[in-house]
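*Asks:* missing the sequence, but the structure's below:
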C-alpha cells in the first residue's frame, strides 16, 4: 500500500462532515498517472442525499481529467472493516481494472486488501453495454 494514499485518506477522514452518524470516512485514489485524489463522506439532514468518501475522490479524479484507478485506500474507525458500500463498489468498478487493489484501513493502518473483482465479482460494467 502506498503510504501517501494512507496519509491522504486519513487526512480526508478527519475533515468528514458526519454530524448525524458520527462515522467519518476518508478515501484516497492513486490514478494511473500517479496523481492522488481524496474525498470524505459528507452527510445531509436528508439522509439519502449524502456523499460517500469514495464518490468524492472519484469525482475529483474525473474532474481533473483522469479515468483510471490504480489503487484505493478507504479508512474508517470502529472494530468492523469500513469496506466500500455497494454503490461505491460499482463506482470503483467503472474506473478500475480487475487487479486494482482496494486497501481497507483503520486509523492504526491496513486491515485487509481486496482486488476489485474480490469486492465486486461478476460485475456489470461498460463492456456489458457493447
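*Replies:* The structure has been received and is ready for your questions. Only a predicted model underlies this, so the values are computations on that prediction, with no experimental measurement involved. Residues are numbered from 1 along each chain as shown.

*Asks:* please count neighbours and contacts with C-alpha atoms only from this point.
*Replies:* Fine.

*Asks:* for stretch 78-95, how far is the first residue from the last?
*Replies:* Stretch 78-95 has an end-to-end distance of 28 Å (CA to CA, to the nearest Å).

*Asks:* neighbouring contacts of that stretch?
*Replies:* Contacts to stretch 78-95, defined as CA atoms under 8 Å, 6 or more residues apart in numbering, come from residues 25, 52, 54-55, 58, 67-69, 74-76, 104-106, 111, 116, 119-120, 123, 125-126.

*Asks:* from the chain's centroid, how far away is it?
*Replies:* Here stretch 78-95 is found 6 Å from its chain centre; the criterion is CA atoms, centre = their mean, to the nearest Å.

*Asks:* now, of the contacts of stretch 78-95, which are buried?
*Replies:* Among the contacts of stretch 78-95, those that count as buried by neighbour count (16 or more other CA atoms under 10 Å) are 25, 52, 54-55, 58, 67-69, 74-76, 104-106, 116, 119-120.

*Asks:* what about versus this one:
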C-alpha cells in the first residue's frame, strides 16, 4: 500500500460509507457507495443511481469515475467500495473495466463490509490485477495486429 493510500485509508473508507447514503436505489434497494482517491489526495464520492429503464442505471464506482474524469482528474491512488451487505462485495464487470481504463493494475481497491464504521474491520484489500486478471486496457490498443484477411 502506498504512503498516500495508508495516510488516507480511513478517510477513504468513511467517504465510501458517506456516499452510500446518497444512493438512489428504489428498485433494487441495493445501496452502494464508492470513494476514489486521486494521486494528490482528493476524494471523489459516487453512489449508485438507478433508473426505471434499468439500462440507464449507473453504479457507484462508475459515478465516481465519471465525476472525476469530467473534472479533469485522471490519476488515482485507490478506490473504496461499500454496500449494506455484511461481507465485502466486489464491483461488477462493467465497473471493473472502467476502473481498468483509468488505473494501474497495482492500484489498491478496498472492499468494506457494511459494519466498517462501527467495527473498523471487514475490509478486503485487492489490487486491480487481482480483481480483473487478464484484463484488456488502453495500452492493448497499441499492440501489433495481423492485417485483415
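*Replies:* Perfect, thanks for sending it. These figures come from a predicted structure and were not determined experimentally.

*Asks:* work out the TM-score between the chains.
*Replies:* Aligned and superposed, the two chains score 0.94 in TM-score terms (TM-score structural alignment, normalised by the length of structure 1); 130 aligned residues with a CA RMSD of 1.2 Å.

*Asks:* list the ones among the contacts of stretch 78-95 of structure 1 that fall in strands.
*Replies:* 25, 69, 74, 75, 76, 104, 105, 106, 111 (DSSP state E).

*Asks:* and of these, the nearest to residue 3 of structure 1?
*Replies:* Of all these, residue 3 of structure 1 sits closest to residue 105, with 11.6 Å by CA to CA.

*Asks:* check contacts around the closest one.
*Replies:* Counting by CA under 8 Å, 6+ apart, residue 105 of structure 1 makes contact with 73, 74, 75, 76, 81, 82, 111, 112.

*Asks:* kindly recompute the last result at 7 Å.
*Replies:* Neighbour list for residue 105 of structure 1: 74, 75, 76, 111, 112 [criterion: CA atoms under 7 Å, 6 or more residues apart in numbering].

*Asks:* show me the contacts for the counterpart of residue 51 of structure 1 in structure 2.
*Replies:* In structure 2, the residue paired with residue 51 of structure 1 is residue 58, using TM-score structural alignment. Shown in contact with residue 58 of structure 2 (CA under 7 Å, 6+ apart): 48, 49, 50.

*Asks:* and for residue 12 of structure 2?
*Replies:* Residue 12 of structure 2 neighbours (CA under 7 Å, 6+ apart): 35, 37, 43, 80.

*Asks:* now do the SS call for the second one.
*Replies:* What it means is residue 37 of structure 2. Here residue 37 of structure 2 is recorded as strand under DSSP: H, G, I helix; E, B strand; the rest coil.

*Asks:* show me what it lines up with in structure 1.
*Replies:* So, by TM-score structural alignment, residue 37 of structure 2 is matched to residue 30.

*Asks:* any chance of JSON lines for the contacts of residue 105 of structure 1, columns distance to residue 18 of structure 1?
*Replies:* Putting these into JSON lines (distance: CA to CA, whole Å) gives the following:
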{"residue": "74", "distance to residue 18 of structure 1": "16"}
{"residue": "75", "distance to residue 18 of structure 1": "14"}
{"residue": "76", "distance to residue 18 of structure 1": "12"}
{"residue": "111", "distance to residue 18 of structure 1": "23"}
{"residue": "112", "distance to residue 18 of structure 1": "24"}
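
*Asks:* cool, thanks, talk later.
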